[in-house]
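A.B. asks: Next input, structure requested:
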Amino acid sequence: MSMDQDFGAAIRELAQGGGPVLEALAKQSENALQHAGLDPQTALLVRIAALVALDAAPASYLVHLGIADSGGMKAEAIEATLIELAPLVGSARIVSAAGKIDQALRELSTP
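C.D. replies: The predicted structure follows:
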């Protein structure tokens, strides 16, 4: 396998919500939350809001939703965040985020 093929495989794996790059990003994100000066739930909601504003890929949500799930965050907190963001980012961005969050949640629930 060439370097291009190896890189392509790694990127596809990341885009599909897995692999060593996603694992490294998850560890990095979790460590950053411990040093942000915010309580973990607030920090995660800020990060999710940024992902919505950026129209991030489902794999990006996957990292943060995994941390939120393990920390016991309620779905209502994420839903409230989406509602608060709607006037700022627009309905299209919220609907896009909802679909990507749903896709990420399906990835989390897949064994």
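A.B. asks: CA atoms for contacts and neighbours, from now on please.
C.D. replies: Fine.
A.B. asks: element containing the most centrally placed residue in the chain, please.
C.D. replies: By CA atoms, centre = their mean, the chain has its centre lying nearest to residue 61, at 1.5 Å. Here residue 61 sits within helix 58-70, counting by DSSP states H and E.
A.B. asks: That helix: which residues count as buried?
C.D. replies: 58-68 (16 or more other CA atoms under 10 Å).
A.B. asks: what helices or strands is it leaning on?
C.D. replies: helix 3-15, helix 19-34, helix 40-54, helix 91-109 (3 or more CA pairs under 8 Å, 6 or more residues apart in numbering; DSSP states H and E).
A.B. asks: please give me the structure for this one as well, since I'd like to look at both together:
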Amino acid sequence: MTTSQDTPVLDTLAAMTLDSLERCGLAPDTLILTRVAALVAMDAPALSYVAHFKAGAEAELTPEQIQDVLVAIAPVVGTARVMAAATHIAEALGIEIAAAMPAPEG
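C.D. replies: Have a look, this model is predicted:
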């Protein structure tokens, strides 16, 4: 099990995300979807998406909503950027699953 001492940077980013939910006038789901769109536009790495997963889950976002955002922004950011983002999101999901799994014994 990872602790905040194991992942201080990721934990700080996650805390910043949660804090901004409290300070922003947007609904939590809209805020996270907006951030996903910004991450796609920036060609952000997988770890950037991981920092938003907890807040997205708390906002009860669905995979379909994330897909809808990717479809909506594709004409603006381009298909290559959207395909790269889909790859980064899939990788981020793998990172999150791996981090949540207990370390193998032995």
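A.B. asks: re the thing from before, separation between the aligned partner of the residue nearest to the centre of structure 1 in structure 2 and residue 24 of structure 2?
C.D. replies: In structure 2, the residue matched to residue 61 of structure 1 (TM-score structural alignment) is residue 49. In this view, residue 49 of structure 2 and residue 24 of structure 2 are 19 Å apart by CA to CA, to the nearest Å.
A.B. asks: same thing with residue 94 of structure 2?
C.D. replies: 29 Å.
A.B. asks: Counting neighbours, go ahead and name the busier of these two.
C.D. replies: Between residue 94 of structure 2 and residue 24, counted using other CA atoms under 10 Å, residue 94 has the larger neighbour count: 14 against 10.
A.B. asks: Give me the aligned partner of the more buried one over in structure 1.
C.D. replies: Per TM-score structural alignment, residue 94 of structure 2 is aligned with residue 106.
A.B. asks: Please list all residues in contact with that match.
C.D. replies: Not one residue lies near residue 106 of structure 1 by CA atoms under 8 Å, 6 or more residues apart in numbering.
A.B. asks: wait, isn't the residue nearest to the centre of structure 1 in contact with residue 100?
C.D. replies: Yes. With contact defined as CA atoms under 8 Å, residue 61 of structure 1 counts as touching residue 100 (7.3 Å).
A.B. asks: quick revisit: using the aligned residues only, give the average distance of the helix holding residue 61 of structure 1 to structure 2.
C.D. replies: Helix 58-70 of structure 1, aligned to structure 2 and superposed, deviates on average by 1.3 Å (mean CA distance after the TM-score superposition for structure 1).
A.B. asks: next structured bit after that helix?
C.D. replies: Immediately after helix 58-70 of structure 1, counting by DSSP H and E, sits helix 75-89.
A.B. asks: which outside residues touch that following helix?
C.D. replies: 45, 48-49, 53, 93-94.
A.B. asks: do the same with stretch 20-34 of structure 2
C.D. replies: Looking at what lies outside stretch 20-34 of structure 2 - CA under 8 Å, 6+ apart - the contacts are 52, 55-56, 59-61, 65-66, 69.
A.B. asks: mind checking the end-to-end distance for that stretch?
C.D. replies: 13 Å.
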